[in-house]
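1. structure, please.
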Amino acid sequence: MATMSRIEATFAALRQRQETALIPFITAGDPDLKVAAEIILTLVDAGADLIELGVPFSDPMADGPTIQASSERALAAGTTLSGVLQLVAEVRKKTAVPLILMGYYNPVFCYGVERFVRDAVAAGVDGLLLVDLPPEEAAEISPLLHESGVALITLLAPTTPRERMQRLAAVAEGYLYYVSMTGVTGGQKISPEDIRLAVDDLKGMTNVPVGVGFGITTVADACAVGTFADGVVVGSALVKIIEKYGKSEELLPEVAKFVAELKGGLTALTS
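-> Sure, this is the predicted structure:
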C-alpha cells in the first residue's frame, strides 16, 4: 500500500475533524530569505495546515499589485529559485507541514526540469503549482513529479469549461485550486454563493480536496468559503502585513495574530 503524502495525510486528518484547511500564501524571499524562514515557522505555529510559497518572478500575469510588489522585493533581496529550495530545506528540518511552491514555468525551465524535480524532492517540497502551465502542456515535468511524489496542483477558474473541468478533476493530485473569481489576486470582493455552486459541482467530479483562493482577505471571507471548501487560501492580505512591517520586531507577532484569527474562525465552524 502506497504511503500517504504529507498533503494527503493533512487533508485526511482535517477531514476526520471536519475542519477546513488554512493555506496561507507568502512570497518566498519577502522581505528576504532569512525572515521568510521565520515567517513560515510563525505560520505553522499560528495554525497553518499547508503553506504556499510564491517563487518570485519578474513577469507575473496572475498576481495583483500586492503580490507583484512582494516579488519585486524578493528579487531585489537576491532571491533565486535555488534560494527558495534552500529555504524549503531549512524549514523542512523543523516542520512537517506541507509546502507547495507556486509560480511560473520559466524559472523552472531555466533551472532545468530534471534538476529542479530532483532538488525539490531533496528539499522537501510537497506540491507545485505553475500558473502558466496548463496540464495539457505539462508533459515535460508531470511524469517526473508523479514518479517523485510531488503533486502537480491544478488551477481551475470560473471560466473553465465544464468538460475541461471534468478532465482536469479526473487527474488531479494533492488538491485542486479553485480561483474564486476572474482577474488577479487581491481583486474584487468574492461572491461565496457563486463559489459554493462551483465547488459543489467540482466535488462531484473528484475525491481530491478543493481549495479556494483569490479575494479571500478577511476572517469573514475565510469562514464563508470554509463552510463548503476543503481549504481556504489567503495570500494578498498576509503579504500586505509583511509589506507593512518589513523586518521590524512587529512583523512576526502581527503575522501570527492574523493567521491565528483565520484558523480560529475556521475551527469555530465545526463547533
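
2. C-alpha only now, for contacts and for neighbours.
-> Fine.

3. pull the contacting residues for the residue nearest to Ala157 when sequence neighbours are not counted.
-> In space, and not counting its chain neighbours, Ala157 is closest to Val179: 4.8 Å by Cα to Cα, 6 or more residues apart in numbering. Val179 makes contact with 155-158, 212-214, according to Cα atoms under 8 Å, 6 or more residues apart in numbering.

4. how near is Val179 to Ile39?
-> 25 Å (Cα to Cα, to the nearest Å).

5. and Gly47, by the same measure?
-> Computed as Cα to Cα, the Gly47 to Ile39 distance reads 12 Å.

6. out of the contacts of Val179, which are buried?
-> Neighbour-count burial (16 or more other Cα atoms under 10 Å) applied to these gives 155-157, 212-214.

7. let me know the closest of those to Pro31.
-> Closest approach between these and Pro31, by Cα to Cα: Phe214, at 21.7 Å.

8. quick one: neighbours of the closest residue to that closest one other than its chain neighbours, just the number.
-> Distance criterion Cα to Cα, 6+ apart; nearest residue to Phe214, sequence neighbours excluded, is Thr185 at 4.9 Å. Other residues lying near Thr185 total 24 when counted by other Cα atoms under 10 Å.

9. just confirm Thr185 is within a strand.
-> No: using DSSP: H, G, I helix; E, B strand; the rest coil, the assignment for Thr185 is coil, not a strand.

10. shouldn't it be in contact with Asp63?
-> Yes: if you go by Cα atoms under 8 Å, Thr185 and Asp63 touch, sitting 5.1 Å apart.

11. first-to-last residue distance for stretch 147-156?
-> End residues of stretch 147-156 are separated by 24 Å (Cα to Cα).

12. please give me the structure for this one as well, since I'd like to look at both together:
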Amino acid sequence: MNRIERVLKKGEKMLIPYITPEFPLPGVTLQLLEALAKSGADMIEVGIPFSDPIADGVTIQNSSLVALKNGITLKKIFDLVSLFRRNFDTPIILMGYANSIISGGLEKFIFDAVNSGVDGLIVPDLPVDEAENLIDVSKTYGLSNIFLVAPNSSEERIKLISEKSTHFIYCVSITGVTGERENFGDGEFVNFMSKVRKFSTKPFVVGFGISKREHVLKVWEWAMGAVVGSALIKKLSNASDVSMCVKIASEFLSELKYGSFQ
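-> Modelled structure (predicted):
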C-alpha cells in the first residue's frame, strides 16, 4: 500500500508543510525533514528547485535560487529522501516543473523517485489533458499523481482531475501564485470548497496562502489537509544555522497543527 493511501485511510485532518531542499543553508534538508516528521507533519511536500517556477510567488522563487546556489540537484534530493526513509514513513511528495522531470527521461525520473522513497508527484505546469504518459508510467511504479484544481475550474474539470488523480487532489485556494495572504477563507473560498466537495470523488487538500492556525482550521472545515509553504519558507529565511532552522520549523508546524508547541 502506498504510504499516502495509508495516511488517508486514517481519516484524520492533515497538515502538509512544503520545503525547498537546501534552503536556507546547505546541509539543512535531512534534519529539516526529520524535524517536520517528528513535529506532526502528515505528509511533506519537497520542491524541486527550478530557474523559472511560474506557479510560485517571490518567497519560493527566491528559495529556489538559493537552493540552486547551495548545490541542490535532483540526484541529491533522491539521496536525501533515501536517508530520510531509514527512520521515517511520512509520505514525501515532490513538486516540480515538467522540464525538470522529463529532461532526463520520464521513466528514469519516476523509477529513481520511487526507489528513493518518494510517494507522490505534483507537476503544476502539466495539464491533466497532457499527462497520460505520466499517469501510465506512474501506475507502473506505484507513484501517486496529484493534479491541481483552481477556483475558476469548471465542474467538468474538477470531475476530470478527480478521476485522474491517484489518491487526492490539490486545491489552489486563490487564482495566482503561491504566497502568504492575510485574508483567507472568504465567501469565494467557501463557494470553491462547496464546488469541489460536490464534484470530486477523491479527498482534497488546500494550499496557497495558508500561514496561520486560523487558516488551517478554516481549511479543515472543508478539506482533508492544509499545505503550508511560503509562510514556512519565509520563517526559515531568518535562520543563521541548521539548529535554528530545525527549531523554527518544529515550533511553527506544531503551532499550526496543535495551537501550541508540543
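
13. map the residue nearest to Phe214 of structure 1 across to structure 2 for me.
-> Alignment note (TM-score structural alignment): Thr185 of structure 1 maps to Thr178 of structure 2.

14. how about the contacts made by its match?
-> Shown in contact with Thr178 of structure 2 (Cα under 8 Å, 6+ apart): 55-57, 60, 208-209, 229-230.

15. got TSV for those, with secondary structure and distance to Pro17 of structure 2 too?
-> What follows is the contacts of Thr178 of structure 2, written out as TSV (DSSP: H, G, I helix; E, B strand; the rest coil; distance: Cα to Cα, whole Å):
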residue	secondary structure	distance to Pro17 of structure 2
Ala55	coil	17
Asp56	coil	15
Gly57	coil	16
Ile60	helix	13
Phe208	coil	11
Gly209	coil	12
Gly229	coil	6
Ser230	helix	9
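
16. drop anything exposed from the residues you listed.
-> Among the contacts of Thr178 of structure 2, the ones that count as buried by 16+ other Cα under 10 Å are 56-57, 60, 208-209, 229-230.

17. before we move on, the earlier item: how close does the residue nearest to Ala157 of structure 1 get to Phe228 of structure 1?
-> For Val179 of structure 1 relative to Phe228 of structure 1 (Cα to Cα), the value is 14 Å.

18. ok, Gly215 of structure 1 next?
-> To Phe228 of structure 1, Gly215 of structure 1 is 16 Å away according to Cα to Cα.

19. could you find the closest non-adjacent residue to Pro53 of structure 2?
-> Pro53 of structure 2 sits nearest to Gln61 (Cα to Cα, 6+ apart), 6.3 Å away.

20. now do the same for the one you found: its match in structure 1.
-> Per TM-score structural alignment, Gln61 of structure 2 is aligned with Gln68.

21. show me the helices in structure 2, by range?
-> Using DSSP state H, the helices found in structure 2 span residues 3-9, 29-38, 58-69, 74-84, 98-102, 106-116, 132-141, 155-164, 187-199, 213-220, 230-236, 242-258.

22. where does stretch 83-103 of structure 2 end up in structure 1?
-> With TM-score structural alignment as the criterion, stretch 83-103 of structure 2 aligns to 90-110.

23. chain center to the matching stretch, what's the gap?
-> Counting by Cα atoms, centre = their mean, to the nearest Å, stretch 90-110 of structure 1 is centred 10 Å from the centre of its parent chain.

24. that one: which residues count as buried?
-> 91-92, 97-105, 107-108.

25. measure how buried Phe50 of structure 2 is and give me the count.
-> 18.

26. counterpart of it over in structure 1?
-> Correspondence of Phe50 of structure 2 to structure 1, assessed by TM-score structural alignment: Phe57.

27. just checking, Gly179 of structure 2 touches Gly209?
-> Yes: Gly179 of structure 2 is within contact range of Gly209, at 5.2 Å (criterion: Cα under 8 Å).

28. shared neighbours, the two?
-> Common neighbours of Gly179 of structure 2 and Gly209, using Cα under 8 Å, 6+ apart, are Ser230.

29. what residue of structure 1 matches up with Pro127 of structure 2?
-> Counting by TM-score structural alignment, Pro127 of structure 2 corresponds to Pro134 in structure 1.

30. tell me how far the residue nearest the centre of structure 2 lies from Ala37 of structure 2.
-> Nearest to the mean C-alpha position of structure 2, counting by Cα atoms, centre = their mean, stands Glu45 at 3.3 Å. The gap separating Glu45 of structure 2 from Ala37 of structure 2 is 11 Å, by Cα to Cα.

31. ditto for Lys13 of structure 2
-> Computed as Cα to Cα, the Lys13 of structure 2 to Ala37 of structure 2 distance reads 15 Å.

32. can you give me the neighbour number for Phe147 of structure 2?
-> 25.

33. what residue of structure 1 matches up with it?
-> Under the alignment (TM-score structural alignment), Phe147 of structure 2 pairs with Thr154 of structure 1.

34. okay, now the closest residue to that match other than its chain neighbours: neighbour count?
-> Nearest residue to Thr154 of structure 1, sequence neighbours excluded (Cα to Cα, 6+ apart): Leu176, at 5.4 Å. Neighbourhood size, Leu176 of structure 1 [other Cα under 10 Å]: 25.

35. Gly117 of structure 2 too?
-> Using other Cα under 10 Å, Gly117 of structure 2 has 24 neighbouring residues.

36. isn't it up against Thr90?
-> No: counting by Cα under 8 Å, no contact exists between Gly117 of structure 2 and Thr90, whose distance comes to 9.9 Å.

37. quick one, what contacts Tyr258 of structure 2?
-> Tyr258 of structure 2 makes contact with no residue under the criterion Cα under 8 Å, 6+ apart.

38. mind checking what it lines up with in structure 1?
-> Aligned counterpart of Tyr258 of structure 2 in structure 1: Gly264 (TM-score structural alignment).

39. now stretch 97-111 of structure 2, how far from the centre of its chain.
-> How far stretch 97-111 of structure 2 lies from its chain's middle: 18 Å, per Cα atoms, centre = their mean.

40. aligned partner of Trp222 of structure 2 in structure 1?
-> Checking TM-score structural alignment: Trp222 of structure 2 goes with Phe228.

41. should've said Gly71 of structure 2
-> So, by TM-score structural alignment, Gly71 of structure 2 is matched to Gly78.

42. any idea how far its match is from Pro56 of structure 1?
-> Separation of Gly78 of structure 1 from Pro56 of structure 1 (Cα to Cα) stands at 10 Å.
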